[in-house]
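> After the sequence you'll find the predicted model.
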Amino acid sequence: MMTPKPTGPPDGGWGWVVAAAGFAVNGLSYGVLRSLGLAFPDFAEYFDRNAQETAWVSALALAVQQAASPVGSALSTRWGARPVVMVGGILTSLGFVFSAFAHSLLHLYLGLGVLAGSGWALVFAPALGTVSRYFSRRRVLAVGLALTGNGASSLLLAPALQLLLDNFGWRGSLLLLGAVTLHLTPCGALLRPLALPGDPLALPRSPLAALGLGLFRHRAFLVLTLGTALVGVGYFIPYVHLAPHALDRGLGGYGAALVVAAAAVGDIGARLLCGWLADQGWVPLPRLLTVFGALTGLGLLAVGLVPVVGNEDSWGGPLLAAAGVYGLSAGSYAPLIFCVLPELVGIGNVVQATGLVMMLLSLGGLLGPPLSGKGQSQQIRSPPSPASGDPAL
């Protein structure tokens, strides 16, 4: 009996279930990371540390998640995305549970930064690469839908996390987040393998070959990854520091959550609109990527101008507006950078290419947030009580 030959991407069917799984994976990784800044004041107060030191929690998680993404891609190439993502969900959950019992900031670095970051490294690239494999004509829209997960998660999780912090403290909140992030495991179970004509005929012979480092021989891919590293220096700064900065300026816990939510709303709308626009084929993807990369820089500039356009008593409005503008610009950039990869390296190498792009992003993700934290006050102020005139109440 002859084995049926692989056909092209189905552009639908189970692919939409895979896209939904990618949505959840994105929300339970980057969405959680974006909202985690709400707990920084509690970390700073409990461990008597400043803003720059607490920012290393998210910076390490981002750096480990992205630097180790090629490992997730390599393991996915060898054993498939499904088991790799399931194991990653377990590691991420264990990282939060471990951190809930922390007695020093170093424990948070190890728990949230290294252990949870390693788990996230195993889930993102395989899940997103699988979404790309299931679509062709509607690839940017499908990837854009999957990537709205972090925006939707930020929108819902930011106020929810603040509520948890108010009622259960940071230790109880981390325990509950450990239970929530464990849902990455069933998401991985939904990633059904798909054989495509462009797949390599044989598995890589060595772990080094499985990393896909040979893709750097493609000049266009090399230029893309180097440009991505430069963008990454500024890309994550607002997402890491928006909530702590809002708290530092006296907006209160729920005011800070509203700032995160404003960025999330802009992010969701931009990713859906960008996905639809790119799939129309009116403008080549590389050109769109250049345009939206420039817009991301302008959005970052808008956040940086907040202290210039408003005084300390009226920063709430400008900060909300800047967060929304940055969400719109940065959200447009994200789907394009991953959807241009099949055109550069072929659909059979898209999972490995995704991991390598994440690795280059990690260089900026590691340096940007801590260095920018030097501009904040040395000790994050606790949110004011209602009696002191909290403007968020």
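Arrived safely.
> From now on I want contacts and neighbour counts done on CA atoms only, so please keep to that.
Fine.
> doesn't Gly232 make contact with Gly365?
Yes. Between Gly365 and Gly232 there is a contact at 5.7 Å, judged by CA atoms under 8 Å.
> then this one, side by side with the first:
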Amino acid sequence: MIPAGHRRSVVTLVAAFGIQFFIGVLIYGTGIIHLSLLDVFQRDDASTSVVGSLFVNLMSMTGPLASYIIHRWSCRVTTIIGGILLVVGLVASSFVKSFWVLIVTNGIISGVGIGLTLLPCPVSVGFVFPDHSGLAMGITTSGVGIGMLVSGPITQYLLDTYGLSGTYLMSAAIVSHVIPCGMLLKTPLKKNQTPVASKHITEYLKTYIKVVKTPAYMCVLVGSILWNIAYSVITIHLPNFVVQNGSTRSEASFLITLIGIGTILSRLTVGLATGPNGLDPLLLNFGLTALMGTVIVTFPLYVIYPTGPMIFALLYGIYSGGLLIFTVPLCLEFVGMQHLNSALGLWFLLLGLGSLIGPPLAGLVLDQTGSFDYSYIISGLFVLSAAVCSLLASIWRKPRNKTVTTRRDPEIWTADNGAVVIHIPSPSR
């Protein structure tokens, strides 16, 4: 018989995986929907991309808000609120005729909803699997990869069958499944991190000050902002690019599927490679970021050949997919379990700011030059700069695994339902 604590951990992992899957289906259909928005509203690429950019990146920028709700109540409540907002925004978008109203419904309301839904996943995984957070994150975020696999074909099918309005309605039905998944996120919280201890906003903000004063964490965070600029550019603009170069929309959606395949392989492999006595997550973060930047900078060389975009999509998925795996392990190393929630909230916020810049900037470069080549080269340089930030972080990080302890005091946690959980951490090696 499986112990209650282990059952809770497995249920949390499965629930977080499910949330990531449904969110992945929704997010990675944004580039396909962007093509329909161009047709329906007849606006330039830069302004039209604001809808998708807000939708994708408010998911990150709402990090501090989601973090506070988690502090104030729980991961479960945060996910349910986010799921409701997400569904309401998508349903409202199906009835919208004005481009500016669509920015509010699909861009802002749904964007905030997706942010409140997503952040509880790494937070809950970090609390439940502190010693194996890399592997747990690899399994959880592979749900996004599987969602990406089916996102392109599903989104294109919905658009062909039901049009843009019907696609928004069907998307709302699909993503509504995050609500029951969120109800299963019963993660234990340490006693000094229960909602009662964190109700006062001043005490909550102090945790962010402590996080910002950690140089190694801030270096990696700046690097994440830089590579997310490129990540958002490719998510939204890659389908448009290949369509403009003669591919069909079905072929464009297949590229998202290839990125998803690479992402799944990367996340599971990197997840297995990290953990106790595993490979250094900071070193892996540097390596994958540098390879991702190199692939993006050389993007104009890939498109010379008919199969070039497919090779690019697969390589991009492999090198970019594993980067999210390091979020929780690096936060735990640099700021500790006590400030994990705030560190992830700030991480998501600044990722959103970086991603918000990317698509409009790429659209502006396209409108001014008539070519996406310069957008990809610039984006690749941003990613290579992010790799340099990872190297700088190693200057301030503390030595790893230098202290040998044979005994650690038990930690008293309280679960969402009020039950007390005694957690005895495994000794350091």
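Everything's here; your move. No experiment lies behind these values; they were computed from the predicted model shown.
> re the thing from before, neighbour count for Gly365 and Gly232 of the first structure, which is higher?
Neighbours were counted for Gly365 of the first structure and for Gly232 using other CA atoms under 10 Å; Gly365 has more, 32 against 21.
> Now check the second structure for the residue matching the more buried one.
For Gly365 of the first structure, the equivalent position in the second structure is taken to be Ser355, counting by TM-score structural alignment.
> And its match, how far from Leu226 of the second structure?
For Ser355 of the second structure, the distance to Leu226 of the second structure (CA to CA, to the nearest Å) stands at 8 Å.
> picking that back up, which element, helix or strand, includes the match of Gly365 of the first structure?
helix 340-369 (DSSP states H and E).
> could you say what helices and strands that helix packs with?
Under the contact criterion of 3 or more CA pairs under 8 Å, 6 or more residues apart in numbering; DSSP states H and E, helix 340-369 of the second structure touches helix 45-61, helix 63-72, helix 120-128, helix 201-212, helix 215-244, helix 327-335, helix 373-396.
> against the first structure, where does the fifth one fall?
When you say that, I think you mean helix 215-244 of the second structure. Going by TM-score structural alignment: helix 215-244 of the second structure matches residues 219-248.
> Please apply the same query to the second one.
Equivalent residues of helix 63-72 of the second structure are located at 69-78 in the first structure, counting by TM-score structural alignment.
> distance of Val223 of the first structure from Leu165 of the first structure?
Val223 of the first structure is 43 Å from Leu165 of the first structure, by CA to CA.
> Between those two, tell me which one has more neighbours.
More crowded of Val223 of the first structure and Leu165, by other CA under 10 Å: Leu165, with 19 against 11.
> wait, doesn't the more buried one sit right on Leu174?
No. Leu165 of the first structure is beyond contact range of Leu174, at 9.1 Å (criterion: CA under 8 Å).
> Point me to the helix or strand that includes Leu163 of the first structure.
Using DSSP H and E, Leu163 of the first structure falls in helix 139-181.
> Which SSE is immediately downstream of that helix?
helix 184-189.
> That next one against the second structure, how far on average?
Helix 184-189 of the first structure, aligned to the second structure and superposed, deviates on average by 0.9 Å (mean CA distance after the TM-score superposition for the first structure).
> which residues of the second structure does that helix align to?
Under the criterion TM-score structural alignment, helix 184-189 of the first structure matches residues 178-183.
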